[in-house]
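> Sharing a model prediction with you, sequence too.
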Amino acid sequence: MKKILVMNGPNLNMLGIREKGIYGVKTLNEINSFIAEQTKNMEVELEFFQSNHEGVLIDKIHDAYGDKDGIVLNAGAYTHYSYAIRDAISSVSIPCVEVHLSDIHVREAFRHISVISDVCVAQICGKGEQGYVDAIALLTEERK
């Protein structure tokens, strides 16, 4: 059984309220329930985590070392400028998939840049909640 950490960064706790035209109407809890339901036959143990604080996210990545087989990370806005999160991912050597609900490559110019993508095994954008499921599937294939 693979142990996967599903992490969400800043403002993702506001899903279902914020910018519904971009992020949809489901709350983060509803998305987490969807992920759990869709992966129930994948032989994975999921841990869900969300924080608006960069240091807390970094600590959680560090804590995953030796405990998790993979990380699914929607770093939110930190994707575009947090070299500290990038370095945390790099330091633990745990396969990480970067996920975004929307397609960051067709949004505002500043969102086109990801400083974490080069330390992740893949980037999945614009697939909504299904992107998380696809990331988990990818991580279970990566670590067989």
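Received the coordinates, thanks. Numbers count the residues shown, from 1 in each chain.
> C-alpha from now on. contacts and neighbour counts both.
Noted.
> quick one: contacts for the residue nearest the centre of the chain?
Taking CA atoms, centre = their mean, the centroid of the chain lies closest to Leu73, which sits 2.0 Å from it. Counting by CA atoms under 8 Å, 6 or more residues apart in numbering, Leu73 touches Val6, Met7, Asn8, Gly9, Cys96, Val97, Glu98, Val99.
> go again using 10 Å as the cut-off
Contact partners of Leu73, counting by CA atoms under 10 Å, 6 or more residues apart in numbering, are 5-9, 49-50, 57, 61, 79, 89, 96-100, 116, 120, 123, 132, 135.
> Please compare the first structure with the one that follows:
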Amino acid sequence: MKKVLTIAGSDSCGGAGIQADLKAMSAQGVYGMSVITAITAQNSMGVFAVQEIEIDIIKKQIEVLYEDIEISSVKIGMLSSSEIIKAVYETLKNVNGKNIVIDPVMVSKSGYYLLKEEAIEALKEFLKIGT
């Protein structure tokens, strides 16, 4: 069975983020794992707050998974700050992550900014998207 890692925010409502990724992975018959970058307080009406996870914990989540499990591919979602973007990029590079899909999450459906404005350039630079 293929093992897929999602790196994203947690959606307390279950309709997006880690929760939605794991549902999709299960439906496709792959074993899903997660690295949480932020926790959101949201419901069906919108996002009301975001709390980022500490950088060291984000890095450690990735490292310990790669130490123990052969990960087939990685899906990246919400990375809200330049520091988180850089940490994820560097850690995936160090563990030789492969088959990486980037689905940048910038603004929620309700209009809440999930990617800090200062992080847009970091997203382009560290994850090699855009110009």
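Thanks, I have the structure now. From a predicted model like this one, the values you see are computed outputs, not experimental measurements.
> Just the TM-score for the two chains, thanks.
Comparison of the two superposed chains (TM-score structural alignment, normalised by the length of structure 2) gives a TM-score of 0.56, and 103 aligned residues with a CA RMSD of 3.4 Å.
> Which position in structure 2 pairs with the residue nearest to the centre of structure 1?
Aligned counterpart of Leu73 of structure 1 in structure 2: Ile76 (TM-score structural alignment).
> For that match, give its distance to Phe48 of structure 2.
22 Å (CA to CA, to the nearest Å).
> Give the helix, strand or coil label for the residue nearest to the centre of structure 1.
Secondary structure, DSSP: H, G, I helix; E, B strand; the rest coil: Leu73 of structure 1 is strand.
> Quick one: map Ile102 of structure 2 onto structure 1.
With TM-score structural alignment as the criterion, Ile102 of structure 2 pairs with Glu98.
> Count the residues that sit near its match.
26 (other CA atoms under 10 Å).
> same thing with Ile18 of structure 2?
Neighbours around Ile18 of structure 2, by other CA under 10 Å: 30.
> Hmm, it is touching Leu79, no?
No. In this structure, Ile18 of structure 2 is not within contact of Leu79 by CA atoms under 10 Å, at 12.0 Å.
> what is in contact with those two at once?
Residues touching both Ile18 of structure 2 and Leu79 (CA under 10 Å, 6+ apart) are Ile7, Ala8, Gly9, Ile36, Thr37, Ala38.
> now, which of those sits nearest Asp68 of structure 2?
Ile7 (17.0 Å; CA to CA).
> hang on, that closest one packs against Ile53?
No. Using CA under 10 Å, Ile7 of structure 2 is not in contact with Ile53; the gap is 11.9 Å.
> Find residues that contact each of those two.
In contact with both Ile7 of structure 2 and Ile53: Ile36, Thr37, Ala38, using CA under 10 Å, 6+ apart.
> Next up, the contacts around the second one.
Residues touching Thr37 of structure 2, when contacts are defined by CA under 10 Å, 6+ apart, comprise 7-10, 17-18, 51-55, 57-59, 61, 77-81, 84-85, 88.
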